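> Quick one, what's the 3D model for this:
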Amino acid sequence: MLAYIWAEDSAHHIGINGRLPWHLPNDLAYFKRQTSGHPMIMGKKTFDSFPKLLPGRLHVILTHSVECEKEYADNDQVVVVHNENALRKWLEEHDSEITFVIGGASLFKMFKDDVDLLYVTKIKEKFDADTTMPDLDMDRFALKYEEKGTTDEKNQYQHTFFVYERK
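As a prediction, the model looks like this:
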């Protein structure tokens, strides 16, 4: 089962210079809770934005980089695939579990007709950004869960967590 997880601002922005445009610890904790124990598919830029490998999750990286493959060849926490066909083959072999697509935008576009679950944090602010979430046909999804996030000293932006399931 394929799931997307991302956070976006009121203009559907999701990134700037390979990073999140905001700092929202509640969303980072939500991301960790949802993805722990599940494989995560990402592009190389998304992977490079992490300070280190995230514990308890398989990192499936779509990249043309042979160096990346060599660097993680002996690491059972990383799988490197070099094209969409190889990634789709990997997904077929792991279809029984929830696999999260975590970015970037090109991966969200690639699988928009295949995704079953959407985990989105909507932030009620607009930020400078250079990356926008691709349009998804939301008529094909039903709201399954909604929770307003807590705003406090560390989480300064109003935000809500949503989960949608394909109808």
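> CA atoms for contacts and neighbours, from now on please.
Fine.
> residues in contact with the most centrally placed residue in the chain?
Centroid check for the chain by C-alpha atoms, centre = their mean gives I102 as the closest residue, at 1.6 Å. Counting by C-alpha atoms under 8 Å, 6 or more residues apart in numbering, I102 touches Y4, I5, W6, M40, I41, M42, T46.
> Next, the structure of the following sequence, for comparison with the previous one:
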Amino acid sequence: MKISMIVAYGKNWEIGLDNEMLWHISEDFKNFKAITSGHHILMGRKTFESIGKPLPNRTSLVLSNSGFEHDGVHTFNDVQKAFDFARASAEEELFIIGGANIYETLFPYVDKMYLSEVDFEGKADAFLKEIDFSTWDLTQEKSYDAIIENEKVKSPAWKFKVWIKKD
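Okay, the predicted model is just below:
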């Protein structure tokens, strides 16, 4: 089973503020849905709570030490048990979707990264740990322009990149 992470982050590795996303990029949400649909997604409890419900056409796995429960969600207090559950379900690619602590803790297991680099600098309280790309190969890259409406940035510019860990 391949273990992948998917995340959007700003210029200073910002990923969130007050358990909310820092921007709204419709195309990035569509991309996230297309990539993760039909797969298991693994997240921390706070990330699940920020989403509020299991995402359609995905199997939601939540890591929590607090005994968290929610209909339609599989909760684990041990990452290996979550991995084993996904493997037992014949998952081919498990997606880690956040938050900051989950990304940092599970990064050593990651084989592939789907990264949205957002042209954003601003207030945040959740950050992705800076990634050393020297052990990764860039396999895909696409740039998106900002969307401006009424002289305001509706959606910032961003780049989508896919990285695979070097052997």
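> Could I get the TM-score for this pair?
The TM-score (TM-score structural alignment, normalised by the length of structure 1) is 0.87; 161 aligned residues with a C-alpha RMSD of 1.9 Å.
> For structure 1, just list every one of the helices.
For structure 1, the helices defined by DSSP state H cover 25-35, 44-48, 66-71, 84-93, 105-110.
> how much distance is there from the shortest one to the middle of the chain?
It refers to helix 44-48 of structure 1. 11 Å (C-alpha atoms, centre = their mean, to the nearest Å).
> same deal with the longest one?
Mean C-alpha position of helix 25-35 of structure 1 versus that of the full chain (C-alpha atoms, centre = their mean) differs by 11 Å.
> Next, the mean deviation of it compared to structure 2.
Superposed on structure 2, helix 25-35 of structure 1 shows a mean distance to its aligned partners of 1.0 Å (mean C-alpha distance after the TM-score superposition for structure 1).
> count of neighbours near S26 of structure 2?
11 (other C-alpha atoms under 10 Å).
> If you count neighbours, what's buried in stretch 153-166 of structure 1?
N155, Y157, H159, T160, F161, F162, V163, Y164, E165 (16 or more other C-alpha atoms under 10 Å).
> and the nearest residue in space to the last one that is not next to it in sequence, how many neighbours does it have?
By the measure of C-alpha to C-alpha, 6 or more residues apart in numbering, the closest residue to E165 of structure 1 outside its immediate chain neighbours is L117, 4.7 Å from it. Counted by other C-alpha under 10 Å, the residues lying close to L117 of structure 1 total 23.
> Repeat that for the one 4 residues further on.
Counted with other C-alpha under 10 Å, the burial measure for T121 of structure 1 works out to 24 neighbours.
> any idea what H74 of structure 2 aligns with in structure 1?
Using TM-score structural alignment, the partner of H74 of structure 2 in structure 1 is V79.
> L106 of structure 2 and S26 of structure 2, how far apart?
Taking C-alpha to C-alpha, to the nearest Å as the measure, L106 of structure 2 falls 27 Å from S26 of structure 2.
> any idea how far A157 of structure 2 is from the aligned partner of F141 of structure 1 in structure 2?
F141 of structure 1 maps onto W136 in structure 2, with residues paired by TM-score structural alignment. W136 of structure 2 sits 24 Å away from A157 of structure 2, going by C-alpha to C-alpha.
> next one: A82 of structure 2
Counting by C-alpha to C-alpha, the gap from A82 of structure 2 to A157 of structure 2 is 35 Å.
> Over to G67 of structure 2?
40 Å.
> repeat for M21 of structure 2
M21 of structure 2 is 16 Å from A157 of structure 2, by C-alpha to C-alpha.
> Just give me the neighbour total for P39 of structure 1.
21.
> And A146 of structure 2, by the same measure?
What A146 of structure 2 shows, counting by other C-alpha under 10 Å, is a neighbour count of 15.
> Structure 1: which residue goes with that one?
Match for A146 of structure 2 (TM-score structural alignment): T151.
> quick one: contacts for the nearest residue to E69 of structure 1 once chain neighbours are set aside?
Spatially, and ignoring its direct neighbours in sequence, E69 of structure 1 is nearest to V80 (5.7 Å; C-alpha to C-alpha, 6+ apart). Going by C-alpha under 8 Å, 6+ apart, V80 of structure 1 touches V60, I61, L62, T63, C68, E69, Y72.
> Now for the first one, how many residues are close by?
Counted with other C-alpha under 10 Å, the neighbours of V60 of structure 1 add up to 23.
> same deal with the fifth one?
C68 of structure 1 has 16 neighbouring residues, counting by other C-alpha under 10 Å.
> got a list of what it touches?
By C-alpha under 8 Å, 6+ apart, the contact set of C68 of structure 1 is V80.
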